[in-house]
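[1] give me a model of this one.
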Amino acid sequence: MHCCYQRILTETINNIQVDYTVIRTSPSLIMNSRTSAQDVIRCDLCETAVVQMHCDTCLVNLCKACVGEHASTDPSKPHKIVDFKDRKFTTIYPNCRSHNKEKCKMYCKQCNIPVCINCLESNQHLSHELSKFLQALDEKKDMIIKERNELNDTIYPTYQDIASDVQKRMRYLEKDYGDLATAIKKHGDDLHREVDKLVEKLKAEVDEMKNMQLQTLQKHLDEINKSVSEIKNEIDSIDVAVDSNDISKLFSFTSVMNRHKDLPGKIVPNLPKFAFGRIQGEELGKLFGSLSSSSSTLYKHGYRMTTRQKSPETGSSPPIKQLLDEPEIATTIETGYGYLYNVACLNDEDIWTSGEDRTMKLFSINQGSLLQSITTKSGNAKSNIAVTKGGDLVYTDTNDRTVNIVKNEKIEEVIRLQEWRPKGVCSTSSGDLLVIMDSKDDKQTKVVRYSGSIEKQTIQFDDEGKPLYSPSYRYLRNVTENKNLNICVADDGTGAVVVVNQAGKPRFRYTGHISALENKPFYPRGITTDSQSRILIADMNNDCVHIIDQDGQFLRYIDCGLTEPWGLCTDTNDNLFVAQWENKQVKKIKYLT
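    Down below sits the predicted model:
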């Protein structure tokens, strides 16, 4: 039995390719103590220069400067120097734990360790399931990659979704507790009003009782004063009679004494008494109302695994996002302008804004703090803004008739016009600039595509030679490019959104929706698009944003308590940013799932 096992073992080992000498792994995984945080591999000799070459004979990584030194160290060897990217990728077998000088070329699945030929000859792994080391290595690698993929594609995005859900619940909790506190205060205010009413009622009753008793006493006093006057007159008559020599007056005197000896009655007012209601603290609490206890319930199976969507391949459609039933305001940013006109996303963290002064401001979205201010080169106010694909700020200067770009905080003039005034600007997916402009006499409007300062295309008339856009001498204009390369203009002069294709041919006009929120005329100001090629339009008159699809069909409104929305933009996650004209705020709104 032992001889048979030994023969099978010998044949298995002989089938192993023993000429592997270089580590069998991808160069992207090679790393040692001299490797930087960016996985840069250093020369094994000088330990400072970046690796460029490799000796397949000695398995040494080299920079070009150290190749000669390495070759001269042992001239007897046929040093095979190759480019680092062309080095051999094979396996260095691990040393055996029990037999230091032996390489492990087999793997014991039962003991879960690599083993050498001496281990096998010692019968330590007799009847154990064995496999070639490379096979075990591949199986282990496959298992690790599978686990990594599951972590990356399922578990990691699930935890991200859970974290997002918890944050959302925290926001809801803040709102709900705020609503609860407001309701309690309102209840208290209502009770205060009821108590005030009761106090006023009781005070009125007190005044009425007082007045009635005062009237009674006054009547009694009037009667007494009348008697006092009569008695005084009687005394005067007696004095006259007594002092007179006329005897007839004395004999004509009639006594009235008995009539005044019967004194008037005494009226003593009895004051009403107020029985104060005695309510102890606990009783008052019960009377006012009480809170139930709060609690949090842990549902062990409250979440389900989600799988990360693969990045769409070039030319494929983006993942479909649905409109939320109730859009949510995520952030409000105070800008401090006199009037706020436009907003443009620099990235998912920061936004540029412009208003009715000469300063363009960069704000942190999450902090709401001012990061940077840029003043227009001419000092003129009212600039329209956009951000290029490279992240540079572009702005129009209507009075100076220029379009400018800000690079490293330095302003460069890109376009200077003579007979036209630039109003709005946007950066396209190809890197071109679309500029909407009005003529000097305010009678014409057109959209011009520029590559740098070179005019490539003019869009002004339809197929019948009629103007596509109305002139607007007063306000800034807004233009954007959709994901399907349509060009969309918010034409406030005619109260319409005018959409043409890439060639400048008219596609449709959107003139608002019949059931506008406030039933006022459609007044489009800002315009932007999202990843689904939907078009979003700021309707300043109706304090809302219209959402239409790429063919001009109305989908829904976003109001969220907006007031006079003007500028719009969306970030890479399809969050909407709304610049509100008079209250100078930018609101970040989540409106897609």
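
[2] please make it C-alpha for all contacts and neighbour counts, starting now.
    OK.

[3] V425 contacts T396, correct?
    Yes: at 6.9 Å, V425 and T396 qualify as touching, with contact defined as Cα atoms under 8 Å.

[4] quick check: neighbours shared by these two?
    Common neighbours of V425 and T396 (criterion: Cα atoms under 8 Å, 6 or more residues apart in numbering): N384, I385.

[5] after the longest helix seen in the chain comes which helix or strand?
    Taking DSSP state H as the criterion, the chain has its longest helix at helix 156-243. Counting by DSSP states H and E, the next helix or strand C-terminal to helix 156-243 is helix 247-252.

[6] to compare against the first, here's the next sequence to fold:
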Amino acid sequence: MYEKQKAETEDELSIMKGQYKSEIIQRIKDFKNRERETKTSHKDIREKMKKQALDFIDHISAILKEALNESSKDKRETLMEISQYTAEAERFEQNLDQLIEKFETLTESSHPADLILYRKRNSDTFKRLKFPEKINLTLPSFTIGQINKTQNKHQFGKFMRGQLSHLKSSDDSLRVYDQSRSSNVKPSIKKVSRRPVRINETKTQKRVLYHVSYRDDRSAYVSGDGPGIQLIHRSGTELDNISTDGEPFGLAVMRDGSLIYPDYSNQVIYRVSLNKQKTELINTGYGTKGLCCTRSGDILVCMDYVMLTRRVVKYSSNGWKIQEFHTDQNGESLFNGPRFVCENINEDICVSDSLNKVVNKVVVLNKSGNLRFKYDGKVPKQTLKKEFDPRGVATDSQGHILIADKANNAVHLISQDGDFLSYILTKDDGISRPWGISVDTSDNLWIVEGENACIKVFHYLSSL
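    Have a look, this model is predicted:
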């Protein structure tokens, strides 16, 4: 019995000294790494919070500076105008005093003949007296703005607590930031296939489809005429349905996986979180016809200004306006009717611009907003049956720009410098009046066909 118990004890001792000891040392090491990572993460977050607060201060300071300058300008211009009225009134007073003195002299001490002669020569002197105009001054005013503490906190940003769990997360379905599309990461080289492969085709219940934005390599959000957004699996299965008050005029997925879309009639961009909580992200004040999320997390929005020049506006992820693009280096308007927008891997801004029968084109700007080139769809030795009619625009991991040409039932492929490469899809490939397009992280091309209310997915790139 002793020998048996001794042998079992020695085996257990060996396991404890070997495997168990090694495992617990590794776990302690891992726990300390997590501790260090937690400290580092909180340090980084606090720095970001401080920077965000400084950005707020800078933003408010800029608003204050602009308001003070406006007040100073108004004060200067108003005082100058009042000074002109005052000088005119003083001149009138001086002339009036001289005339009073003259009339007193003629009536009190001059010879009667002098008065008669003066009146005969200057019979309308009194009648010609014209008082300076009166002025009505409305004093400037300032309306105190109201600070919504809840909204201000939302605009500042939201701190999300970390989670500590003993369970492994196996949910890889959420869309994450695609490092292969980052300008800091060199993508693997791929070539355009001679014949794109159709992966799937799905018919929806909507009458018309306009917009598509991939969520991950297996699913995408789509919308069309009327309210509502669908999440469609690549196989054709509807995974989710998001209700909206109005018709979405664009779709985009943010880095945290939340969906954003503009409601044209309400002039608001809404954000739908992963748990389907809908909040107002940006009150644009104007109609919005297309948007996208950049790799840095900002939002590009096509603005349909009625009275002002149409433009593309960049917002931060929390809704602060950062930049506007509407004129080129010569002060000429860039857009007639911006509809769709996307960002390329070199941070170029690609805008599909079309308005009725006005010259249709794709406008490409660099990240500073300077015009790089315009693509009008006219290709040497290539004949389009109808006028170039760009709709959706997208980019892939190689920096190609893809353009849906609704009128010609084609998808144009051009380089990031504007050189025509090919029609990767045409009517011969079964394409009919394409509208929205989106290229996912695996370079699968999602297309929604307008009048057919059909979603088609193609794979058109292959590794060298």
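
[7] sorry, back to before: show me what the longest helix of structure 1 is packed against.
    For helix 156-243 of structure 1, the packing partners by 3 or more Cα pairs under 8 Å, 6 or more residues apart in numbering; DSSP states H and E come out as helix 247-252.

[8] change it to 10 Å
    With contacts defined as 3 or more Cα pairs under 10 Å, 6 or more residues apart in numbering; DSSP states H and E, helix 156-243 of structure 1 has these neighbours: helix 133-150, helix 247-252, helix 257-261, helix 281-288.

[9] so where in structure 2 does it end up aligned?
    Per TM-score structural alignment, helix 156-243 of structure 1 has no counterpart in structure 2.

[10] over to stretch 324-344 of structure 1?
    Aligned by TM-score structural alignment, stretch 324-344 of structure 1 falls on residues 193-213 of structure 2.

[11] centre of the chain versus that stretch, how much separation?
    Averaging C-alpha positions (Cα atoms, centre = their mean, to the nearest Å) puts stretch 193-213 of structure 2 26 Å from its chain's average.

[12] now do stretch 35-52 of structure 2
    The chain centre lies 27 Å from the centre of stretch 35-52 of structure 2; the measure is Cα atoms, centre = their mean.

[13] can you give me the buried ones in that stretch?
    In terms of neighbour count (16 or more other Cα atoms under 10 Å), stretch 35-52 of structure 2 has its buried residues at M49.

[14] for the spatially most central residue of structure 2, which non-adjacent residue is closest in space?
    By Cα atoms, centre = their mean, structure 2 has its centre lying nearest to L300, at 2.4 Å. Once flanking residues are discounted, L300 of structure 2 sits nearest to K314: 4.6 Å by Cα to Cα, 6 or more residues apart in numbering.

[15] do I447 of structure 2 as well
    Here the residue nearest I447 of structure 2, using Cα to Cα, 6+ apart, is I437, at 4.6 Å.

[16] surely that neighbour forms part of a helix?
    No: according to DSSP: H, G, I helix; E, B strand; the rest coil, I437 of structure 2 belongs to no helix; its state is strand.

[17] correct me, but it touches D443?
    No: I437 of structure 2 lies out of contact with D443 (Cα atoms under 10 Å); the separation is 11.9 Å.

[18] please identify which of these two sits among more neighbours.
    The neighbour comparison of I437 of structure 2 against D443 (other Cα atoms under 10 Å) goes to I437, with 28 against 19.

[19] still on that earlier bit, distance between the ends of the match of stretch 324-344 of structure 1?
    Terminal residues of stretch 193-213 of structure 2 lie 23 Å apart, using Cα to Cα, to the nearest Å.

[20] okay, buried residues for that stretch please.
    Neighbour counts over stretch 193-213 of structure 2 (16+ other Cα under 10 Å) mark P196, E201, T202, T204, K206, V208, L209, Y210, H211, V212, S213 as buried.

[21] what would those residues look like in CSV with distance to Q84 of structure 2 and secondary structure?
    Converted to CSV, the buried residues of stretch 193-213 of structure 2 look like this (distance: Cα to Cα, whole Å; DSSP: H, G, I helix; E, B strand; the rest coil):
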residue, distance to Q84 of structure 2, secondary structure
P196, 75, strand
E201, 75, strand
T202, 74, strand
T204, 71, coil
K206, 67, coil
V208, 64, coil
L209, 63, strand
Y210, 60, strand
H211, 60, strand
V212, 62, strand
S213, 61, strand
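
[22] what is the nearest of those to D240 of structure 2?
    Closest approach to D240 of structure 2 among the buried residues of stretch 193-213 of structure 2 (Cα to Cα): T204, at 13.1 Å.

[23] count of residues packed around G390 of structure 1?
    As a burial measure, G390 of structure 1 scores 10 neighbours (other Cα under 10 Å).

[24] residues contacting it?
    L346, K407, S427, G431 (Cα atoms under 10 Å, 6 or more residues apart in numbering).

[25] and if we set it to 7 Å?
    By Cα atoms under 7 Å, 6 or more residues apart in numbering, G390 of structure 1 lies in contact with nothing.

[26] tell me which residue of structure 2 matches up with it.
    In structure 2, G390 of structure 1 lands on D256 (TM-score structural alignment).

[27] how far away is its match from K289 of structure 2?
    Remark: distance between D256 of structure 2 and K289 of structure 2 (Cα to Cα) = 23 Å.

[28] before we move on, what about E332 of structure 2?
    Taking Cα to Cα, one finds E332 of structure 2 at 21 Å from K289 of structure 2.

[29] what about the two, which has more around it?
    The neighbour comparison of E332 of structure 2 against K289 (other Cα under 10 Å) goes to K289, with 22 against 9.

[30] what lines up with that one in structure 1?
    By TM-score structural alignment, K289 of structure 2 lines up with K423.

[31] quick one: that match is in a strand?
    Yes: applying three-state DSSP, one finds K423 of structure 1 inside a strand.
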